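1. This is the structure alone, sequence omitted:
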């Protein structure tokens, strides 16, 4: 079985492309990226009466929504409307059929979601689901609307080749297969922002300094302990060296020797990636966790020291989804997040990205194998880990592994309007909203370093509650002098910390729909996307079920856990 990373590597290294592989396609709108935002944009374009080409590097539609993130990061579900809400209604409809519950009785399912009930009967929506169900819903949406989907099509990122520009407008894009797609408006719905970058639109990678936009939670955050994903929450400090107390012995693996930087300082680092794992404890549907070919138990020595402190939260984020399966996320000081191994990913070549995908899978597969087999792992952890395996009926083409790495953050456009912490927290009004967000200001850890006492620490993890807020149309559009017919609903214009709240799958679907609506209006009026009449745009969005405003309830405190120092945060997080 060829892994996704290997398949991509073979594609990139191919030295000849036959003429039969190439195609010439003209449409009103081209959507690049088969993410949930890409599907929502393509469906909305068809509903607006436009022809559309959905050009996908991926084979599987839906991005993370069908790639393992079934325990939806919802925030306030009241602000999720339009195509996004329709998606969650279709998921609900699927699980109304008794045949959908093959591995678990319906009444045995834990009706728990993230801040919301998994199944909301009053609104006929479901916020927790299996990856294969989400994938089928996306396939149904594009099929019902007659969307032309072109899969396994990778943008040629060669400067001056992949994107054809004239008078500030994209005329066409070319792919590695030799195909060319022409349109009046283009939408970059990829997680990486490859199209906006290839079009010469200004982007940012990494954290801005806190001074750049006057944001308290941007830049290096050494003193912030908002979640228990930090070594400060353990019962005792953990030495960073191979031989405790002996710096000459070198650092344990997975710890960076570089200084972390001063609080508030900007850097090139981005929050960690991981695969969201769909595991099951049902014996008939369980695949064993195999030993990776490049397995090195030494990579997990730090986790042994975490266990030695008495920490037992390893399985805390094995969140239940239907049919005795899980959406496994990161939890704790050393977990699923591959901290510090993704900095170059956003702008890396396809070949280098493929190598990084393989490294991330090796890390997580090795981690699961380690905790279930290594005799040094406490038996209570090992015995519980052995109960879980990959689900046979999920991602069968990859033997249970998702093809979609969780790209929590990559490039971010610097557009007409930059969403910042001030917009997300409600400190200032957002102009011309085209959708809403509501999730916590959320950044996973960015680095793992050694403090001045030789102890290991994680840095970059942030969690600050915010009220529902609008997302500006200007954040979806480049500056007019850079490109007049391009929209970016995923790698939109936002600071690192504001993006930490915006970057949720329901919001991406909302913004994908809004971007396509704006694209259609720009075509109708023969104008640039920056010139779209906002009142017309707003009217159509509201008519199509988008939520653009929300009556504020009593605001939660800006620092829900009151954590302003490692010591104080550790006490509160226990």
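-> Structure received. All of these numbers come straight from a predicted model, not from anything done at the bench.
2. Could you use CA atoms for every contact and neighbour count after this?
-> Will do.
3. Stretch 379-397: end-to-end distance?
-> Start-to-end span of stretch 379-397 (Cα to Cα, to the nearest Å) is 33 Å.
4. My error: substitute stretch 90-98 in the last question.
-> Stretch 90-98 end-to-end distance (Cα to Cα) = 15 Å.
5. my read: residue 488 touches residue 514, true?
-> No - using Cα atoms under 8 Å, residue 488 is not in contact with residue 514, being 10.4 Å away.
6. The two: which is more packed in?
-> residue 514 (32 against 28; other Cα atoms under 10 Å).
7. ok, the more buried one - contacts?
-> 41, 434-435, 541 (Cα atoms under 8 Å, 6 or more residues apart in numbering).
8. Could you report the neighbour count for residue 524?
-> Neighbours of residue 524 using other Cα under 10 Å come to 11.
9. Next one: it from residue 185, what distance?
-> 11 Å.
10. for residue 111, same thing?
-> 42 Å.
11. These two: who's more crowded?
-> Counted by other Cα under 10 Å, residue 111 and residue 185 do not tie: residue 185 has more neighbours, with 27 against 18.
12. okay, now the one to match up with it:
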């Protein structure tokens, strides 16, 4: 053995132990992590992008192709560049395999017209290809490291308030003057000693109205039938079915519970590319008994929301009472160790696969529901390295930092406007359900869903940096400082791209100015953000004071869309104000002649009643919506022009007065037969005529 070989061998351990270094160390290869890495390189610095898994892009490449935006004007910088690249990608005819570009846009897909210079829907593999193309020009300045997880026990080393290095489970170390936590979980932030919150704050904490327990608010994605929650129906002593709580908690109080997670499945109706739903090996019917009881009770809504992506694929999301959200089974996830998270992750996968098989094949499920779920199956050409199932769990919220400034619903409503913007949010304040519970009447209900309009609003730089007393060289663009309900608006992938890019800009400024992330010159940061095309603020029309009406506050007998017997009308809307309760249904301008909603009142007293119908008017509505009134003297047919604002009070349009018998023999039915445009189903009012 030569002396030089021996010397090299002796040096090898020290070489292996040498830390990787760069100007900015980014932990988390999410959409925000990618934009942070690219921005660092574009500003002339070196970045290391560390991703614990083997793929980049988080939810954007993990199935969430139906981009939730709100007002598109709010999206700027590299985020808009990404969506412009999606547009360019699909202008290539070779990218269309299962359909043509023209056929796709003819279906009016989510958020797209086909005539803009951006596109907001895409297949998972397309997002990966686009990110790879965006990273390629900076590959000399960005080092991508995959498969390395932060050591949760000794992974962050600090000197005072400064992180000096981070250590992976493998022992690999990374050093640099600046760090960015771009994970959905906020592990780096937490292990750096930065204060954070998990769950819902009470309304009283930040002077909000939409935070905390929301039993009185949860009307969307709700049970419409009375479903027994007990193992042995009618017998409380037999215990509750899995996933149901006895008590939801005190209204508006805080808790440690987080909104539900799911997987955004990419399905297709193309027979050659579709996988049939398979029964999981560890299928446990106890978990699906509630879904079976719900359909047996008469809820025949199709409980998922498959938004159409190119090439006859979907981004499939949660919808209605029991769907892909695994409600209440993720509360431990944010602060859990990797082993516990893996178990929670697997339980979510088992739930979703088991539910799909149940709805598609279980003999207790009605044939029409089975047929709807059999029509779509996992796309064989997506997630080929993961048995065609999404690789990313939709962690809708986990930890949220408590920084110098906490974004709240006051910001989302523009009641409070910050002056140190790094980008904008624009989507609804949107929380999915958080728990299932038993009502005092002994039936199961969902709780936690809130969907309330926001105005486009600026996001504070102070909300992505920790307090100076806690950490001075860390930025947190995803698990940023926000209340539960405001985070429900901020937590959108295009916004994370914006905040990730802005975080990197701030990190580079801190290096160049020789200061901390708290000490940089905001005016210089603002100048660079604007130079890079970031949208920092613009004025938008106020949200109408009355965006919804409560049934209890309205005269007469009012039945909401949740009270109707629905065939079709599966899409829920919440964005156009003036609706009754928490939203309305519409037909998405599709399946004409196949959707109807029948409202059947229980009239204590017969007599003459004026019928009025509530709908939210808009230019894309149908001008001649057929309505049938079944009354004591026969049937009367009228049409509604839903482009025109209702003439009556409280958003109702009177359509005539009729005589009705006591009981449940009368009804009003709205259909989409022969219509052009969106047909809206909101509420019907029976008002006694004196």
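-> Arrived safely, thanks for sending. Fair warning: this is a prediction, and the values are worked out from it, not measured in the lab.
13. Next, count neighbours for residue 219 of structure 1.
-> Residues contacting residue 219 of structure 1 under the criterion other Cα under 10 Å number 26.
14. Among the contacts of residue 514 of structure 1, name the ones in strands.
-> 434-435 (DSSP state E).
15. In TSV, list the contacts of residue 514 of structure 1 along with neighbour count.
-> Listed next are the contacts of residue 514 of structure 1 as TSV, based on neighbours: other Cα atoms under 10 Å:
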residue	neighbour count
41	35
434	28
435	29
541	22
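16. And the contacts of residue 514 of structure 1, which is closest to residue 120 of structure 1?
-> residue 435 (21.8 Å; Cα to Cα).
17. what's near enough to touch the equivalent of the closest one over in structure 2?
-> Per TM-score structural alignment, the equivalent position to residue 435 of structure 1 in structure 2 is residue 423. Contact partners of residue 423 of structure 2, counting by Cα under 8 Å, 6+ apart, are 74-76, 458-460, 495, 498-499, 502, 534-537.
18. can you list those residues in JSON lines and add distance to residue 89 of structure 2 and secondary structure?
-> As requested, the contacts of residue 423 of structure 2 are arranged in JSON lines below (distance: Cα to Cα, whole Å; DSSP: H, G, I helix; E, B strand; the rest coil):
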{"residue": "74", "distance to residue 89 of structure 2": "23", "secondary structure": "helix"}
{"residue": "75", "distance to residue 89 of structure 2": "19", "secondary structure": "coil"}
{"residue": "76", "distance to residue 89 of structure 2": "19", "secondary structure": "coil"}
{"residue": "458", "distance to residue 89 of structure 2": "30", "secondary structure": "strand"}
{"residue": "459", "distance to residue 89 of structure 2": "30", "secondary structure": "strand"}
{"residue": "460", "distance to residue 89 of structure 2": "33", "secondary structure": "strand"}
{"residue": "495", "distance to residue 89 of structure 2": "21", "secondary structure": "helix"}
{"residue": "498", "distance to residue 89 of structure 2": "21", "secondary structure": "helix"}
{"residue": "499", "distance to residue 89 of structure 2": "24", "secondary structure": "helix"}
{"residue": "502", "distance to residue 89 of structure 2": "25", "secondary structure": "helix"}
{"residue": "534", "distance to residue 89 of structure 2": "23", "secondary structure": "coil"}
{"residue": "535", "distance to residue 89 of structure 2": "24", "secondary structure": "coil"}
{"residue": "536", "distance to residue 89 of structure 2": "27", "secondary structure": "coil"}
{"residue": "537", "distance to residue 89 of structure 2": "29", "secondary structure": "coil"}
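19. Dump those to JSON lines, plus distance to residue 235 of structure 2.
-> Converted to JSON lines, the contacts of residue 423 of structure 2 look like this (distance: Cα to Cα, whole Å):
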{"residue": "74", "distance to residue 235 of structure 2": "53"}
{"residue": "75", "distance to residue 235 of structure 2": "53"}
{"residue": "76", "distance to residue 235 of structure 2": "56"}
{"residue": "458", "distance to residue 235 of structure 2": "52"}
{"residue": "459", "distance to residue 235 of structure 2": "51"}
{"residue": "460", "distance to residue 235 of structure 2": "52"}
{"residue": "495", "distance to residue 235 of structure 2": "48"}
{"residue": "498", "distance to residue 235 of structure 2": "52"}
{"residue": "499", "distance to residue 235 of structure 2": "51"}
{"residue": "502", "distance to residue 235 of structure 2": "56"}
{"residue": "534", "distance to residue 235 of structure 2": "59"}
{"residue": "535", "distance to residue 235 of structure 2": "57"}
{"residue": "536", "distance to residue 235 of structure 2": "57"}
{"residue": "537", "distance to residue 235 of structure 2": "56"}
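20. Most neighbours out of these, which is it?
-> Highest count within those by other Cα under 10 Å belongs to residue 499, 35 neighbours.
21. so that residue touches residue 478, yeah?
-> Yes - taking contacts as Cα under 8 Å, residue 499 of structure 2 lies within contact range of residue 478: 7.4 Å.
22. any shared contact partners between the two?
-> residue 32.
23. which residues in the stretch 101-250 of structure 2 form helices?
-> Taking DSSP state H, counting those that start in this stretch as the criterion, the stretch 101-250 of structure 2 carries its helices at 101-106, 124-135, 187-191, 203-206.
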